[in-house]
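K.L.:
Let me see the structure of the following:
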Amino acid sequence: MQIGMIGLGKMGGNMAQRLRRGGHDVVGYDRDPAISDVGSLKELVDRLEAPRAVWVMVPAGQPTRATVDQLRDLLSEGDIVIDGGNSHYKDDQRHAADLAARGLGFVDVGVSGGVWGIDYGYALMVGGEDAHVQRLMPIFDTLKPEGEDGFVHAGGVGAGHFAKMVHNGIEYGMMQAFAEGWELLEASDAVTDVPGTFKSWRHGTVIRSWLLDLLVRALEADPDLAELKGYAEDSGEGRWTVQAAVDHAVPLPAITASLYARFASRQTDSPAMKMVAALRNQFGGHAVASVEGQKAKGADSPGADVTPPAEAER
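P.N.:
Prediction:
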């Protein structure tokens, strides 16, 4: 079938290529004229035959909202807009209602697969009306991995991005668990082949996974990870997962802790831990390293002007 693809970056560009390999007619638009098939969104819409299908693959938030708003004014009744970015599911619901007032369909798709998806396929989590999803199945069948798995029509509008949000929250927790295990192995004198240990877990163990395969690949390239800085951004979906858990009163201790660990990675000198160090020094005279390299006070000198309460932590 024919489809418009807006956003030809690492994900959108590779998806467009996979679709073309599958025999589909893809008209791509990107702000970079060097990789764009058309010069504007209007030209893209004009190149497509009605009823049109247009896939939006731009950053979530305002870029997606602005693109959907423009398409609302350019498309015709019966056309469908697909949001394949990492949008919030509540944005999907607003977009669907806004587009429906113009006779336009809306489908949200959570996409997972990264840069490897072009060859191995993308996991697709789809939300929308049955009729809209069925019309787009030729596209979904080409993008997803071969076989029966890798695709789900998760529910109505917003369900695709909600499922992807939870997927990414789980991913945060799994990545953090692998990272903590690696740090402990590195700190131990008992294990002398840390990369080999992880490699041995790729077969026959209950934690074998694609993430483990990627971890082994990273260690083969840089066994001590010396070329990397211990800093990790979050895409936003980890935060949304935790917020959704609060909204639904669902406990997510592992996922929440993994999100906070990413926040901690951005602090070269934790303000909170400064206060912990200061308090320990006040009540117990514990050693404290000052910014100026001040010598720590002795353990038996909490300060002449402070009398610690009897119940103070020791």
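K.L.:
contacts and neighbour counts: CA atoms only from here.
P.N.:
Noted.
K.L.:
So what's the residue count around Gly204?
P.N.:
8 (other Cα atoms under 10 Å).
K.L.:
ah, wrong one, I meant Arg18
P.N.:
With other Cα under 10 Å as criterion, Arg18 counts 22.
K.L.:
Can you give me the buried ones in stretch 13-27?
P.N.:
13-19, 24, 26-27 (16 or more other Cα atoms under 10 Å).
K.L.:
and Arg102, helix, strand or coil?
P.N.:
Assigned with DSSP: H, G, I helix; E, B strand; the rest coil, Arg102 falls in the coil class.
K.L.:
That one - nearest residue in space that isn't next to it in sequence?
P.N.:
Glu77 (6.5 Å; Cα to Cα, 6 or more residues apart in numbering).
K.L.:
What helix or strand is the one you found located in?
P.N.:
Counting by DSSP states H and E, there is no helix or strand that carries Glu77.
K.L.:
got it, and Gly85?
P.N.:
Using DSSP H and E, no helix or strand contains Gly85.
K.L.:
In this structure Leu124 contacts Phe151, no?
P.N.:
Yes - the pair Leu124 / Phe151 is scored as a contact, 4.8 Å apart, by Cα atoms under 8 Å.
K.L.:
More neighbours: which of those two?
P.N.:
Shown here are Leu124 and Phe151; by other Cα under 10 Å, Leu124 has more neighbours (28 against 18).
K.L.:
quick one on the thing from earlier: quick one: the residue nearest to Arg102 from Leu71, how far?
P.N.:
As judged by Cα to Cα, to the nearest Å, Glu77 and Leu71 stand 12 Å apart.
K.L.:
Another for comparison:
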Amino acid sequence: MAHGSVLSSGAAETIVKGETGMKIGMIGLGKMGGNMATRLARAGVTVVGHDHSPEVVSSWVASAGIVGASSVDALIAALPAPRVIWLMLPSGPITEEQLVGLSQRLAPGDVVVDGGNSNYHDSERRAALLAEKGIGFMDAGTSGGVWGLENGYCLMVGATPEVARQVRPFLEILAPHPERGWAHVGPVGAGHYVKMVHNGIEYGMMQSLAEGLALLQGKTAFDLDLAKITDLWGEGSVVRSWLLELTADALRKGVDWNQMAAVVADSGEGRWTAIEAIEQGIPAPVLSLALHLRFQSQDRDALTFKLLSVMRHAFGGHAIQASGQ
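P.N.:
All right, here's what the predicted structure looks like:
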């Protein structure tokens, strides 16, 4: 079966090798998974991809030249042992179900990589489950977003030394550079733990930038140009960063603030970081407050603020503003 084709369920067909002779399975072809499969395929790796949506599989087959698999069984059958299968799935039940299923299908010596944002405790438990069957496991904290296809992904991986060696050739392709941008940071669980803290730090950085820019915007007497200032800060400033560059780019393109809801979602990793800080007894007020402010933004009825108004009225007689005013 050549590249750009879809394997039927249960098919055990020979597929044409990529330029490197390397083969990998990718389960979960969303924006991250699909782009990662594309980066690997561009480097000459034969990527066999599966997604719950046949349309998604077909689109990546057409655009990236991967080999599509209509089922997990077809994907497994297409890969020679020892197999490496990389998951890019939402954390929680979906990843759990997939890993349990793979534990019943794969053979000793195979390796499963979880590149999603799973809780590191889950990764430790899942690794133990797979180890009972002689199947290796790697937890790969993955950062880079939609820009990873062109720029490469920052990969924080946890695994045994043996599994790390087996997966290393793929990490070197996915990273910005074969020797940089990826690291075997520790045993199983360490990869997702490092990514968890990374995301907690990200919350704090984003909150700090947002507050500072809001202060600039609020000084109406100066009529400050936020796009110009964020561009300026990106050149030699102590606060220069990729996050600032992305913000500057968005501001240059123009933002209609009136069309945006002031609601900011939070991922599980921000919560897990705050919980970890509590469990270790390590103060992390910035990370925790940034998370709590996201919770606050999601309270569309703003009950907290309504209660504050009730209290202010009760003790000081301050007027309660009607809704819509």
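K.L.:
And the TM-score between them?
P.N.:
With the length set by TM-score structural alignment, normalised by the length of structure 1, the two chains reach a TM-score of 0.90; 293 aligned residues with a Cα RMSD of 1.4 Å.
K.L.:
returning to what we had before: identify the residue of structure 2 aligned to the residue nearest to Arg102 of structure 1.
P.N.:
Using TM-score structural alignment, the equivalent of Glu77 of structure 1 in structure 2 is Pro108.
K.L.:
ok so, going back, shared neighbours of Leu124 and Phe151 of structure 1, which are they?
P.N.:
Taking Cα atoms under 8 Å, 6 or more residues apart in numbering as the criterion, Leu124 of structure 1 and Phe151 both touch 140, 144.
K.L.:
Please compute how far the strand ranked longest in structure 1 lies from its chain's middle.
P.N.:
The longest strand of structure 1 (DSSP state E) is strand 105-112. Its chain's C-alpha centre and that of strand 105-112 of structure 1 lie 15 Å apart, by Cα atoms, centre = their mean, to the nearest Å.
K.L.:
And stretch 281-301 of structure 2, by the same measure?
P.N.:
That offset, for stretch 281-301 of structure 2, works out to 20 Å (Cα atoms, centre = their mean).
K.L.:
all strands of structure 1, in order?
P.N.:
Using DSSP E, strands in structure 1 cover 2-6, 25-29, 53-56, 80-83, 105-112, 123-127, 151-155.
K.L.:
Looking at Glu77 and Leu71 of structure 1, which is more packed in?
P.N.:
Leu71 (21 against 16).
K.L.:
Relative to Val56 of structure 1, how far out is that one?
P.N.:
From Leu71 of structure 1 to Val56 of structure 1 the distance is 10 Å (Cα to Cα).
K.L.:
again with Arg135 of structure 1
P.N.:
17 Å.
K.L.:
Likewise for Val291 of structure 1?
P.N.:
In terms of Cα to Cα, Val291 of structure 1 sits 49 Å off from Val56 of structure 1.
K.L.:
ok, back up a step: show me whatever sits in contact with both of Leu71 and Val56 of structure 1.
P.N.:
Val81.
K.L.:
what's the angle from the lengthiest helix in structure 1 to strand 123-127?
P.N.:
Counting by DSSP state H, the longest helix found in structure 1 is helix 159-187. When axes from the mean of the first three to the mean of the last three Cα atoms, to 10 degrees is applied, the directions of helix 159-187 of structure 1 and strand 123-127 differ by 140 degrees.
K.L.:
Structure 2: matching residues for helix 159-187 of structure 1?
P.N.:
Counting by TM-score structural alignment, helix 159-187 of structure 1 sits on residues 190-218 of structure 2.
K.L.:
again, but for stretch 92-102 of structure 1
P.N.:
Taking TM-score structural alignment, stretch 92-102 of structure 1 hits residues 123-133 over in structure 2.
K.L.:
Just give me how far that stretch sits from the chain centre.
P.N.:
22 Å.
K.L.:
again, but for stretch 82-93 of structure 1
P.N.:
13 Å.
K.L.:
Only the buried residues of it, if you could.
P.N.:
Those would be 82-89, 91-93, for stretch 82-93 of structure 1 by 16+ other Cα under 10 Å.
K.L.:
One more: stretch 248-256 of structure 2?
P.N.:
Neighbour-count burial for stretch 248-256 of structure 2 flags 248, 251 (criterion: 16+ other Cα under 10 Å).
K.L.:
can you list contacts of it?
P.N.:
By Cα under 8 Å, 6+ apart, stretch 248-256 of structure 2 touches 226-228, 230-231.
K.L.:
do that again at 7 Å, thanks
P.N.:
Applying Cα atoms under 7 Å, 6 or more residues apart in numbering, the external contacts of stretch 248-256 of structure 2 come out as 227, 230-231.
K.L.:
same check, this time on stretch 81-92 of structure 1
P.N.:
Under Cα under 7 Å, 6+ apart, the answer for stretch 81-92 of structure 1 is 53-61, 105-111, 157-158, 161-162.
K.L.:
Straight-line length of that stretch, end to end?
P.N.:
End residues of stretch 81-92 of structure 1 are separated by 11 Å (Cα to Cα).
K.L.:
Map Ala302 of structure 2 across to structure 1 for me.
P.N.:
Under TM-score structural alignment, Ala302 of structure 2 pairs with Ser270 in structure 1.
K.L.:
count of neighbours near the closest residue to that match other than its chain neighbours?
P.N.:
Spatially, and ignoring its direct neighbours in sequence, Ser270 of structure 1 is nearest to Ala264 (7.5 Å; Cα to Cα, 6+ apart). Neighbourhood size, Ala264 of structure 1 [other Cα under 10 Å]: 15.
K.L.:
Lys23 of structure 2 now?
P.N.:
Lys23 of structure 2: 23 neighbours (other Cα under 10 Å).
K.L.:
Quick check: the aligned residue for it in structure 1?
P.N.:
So Lys23 of structure 2 corresponds to Gln2, using TM-score structural alignment.
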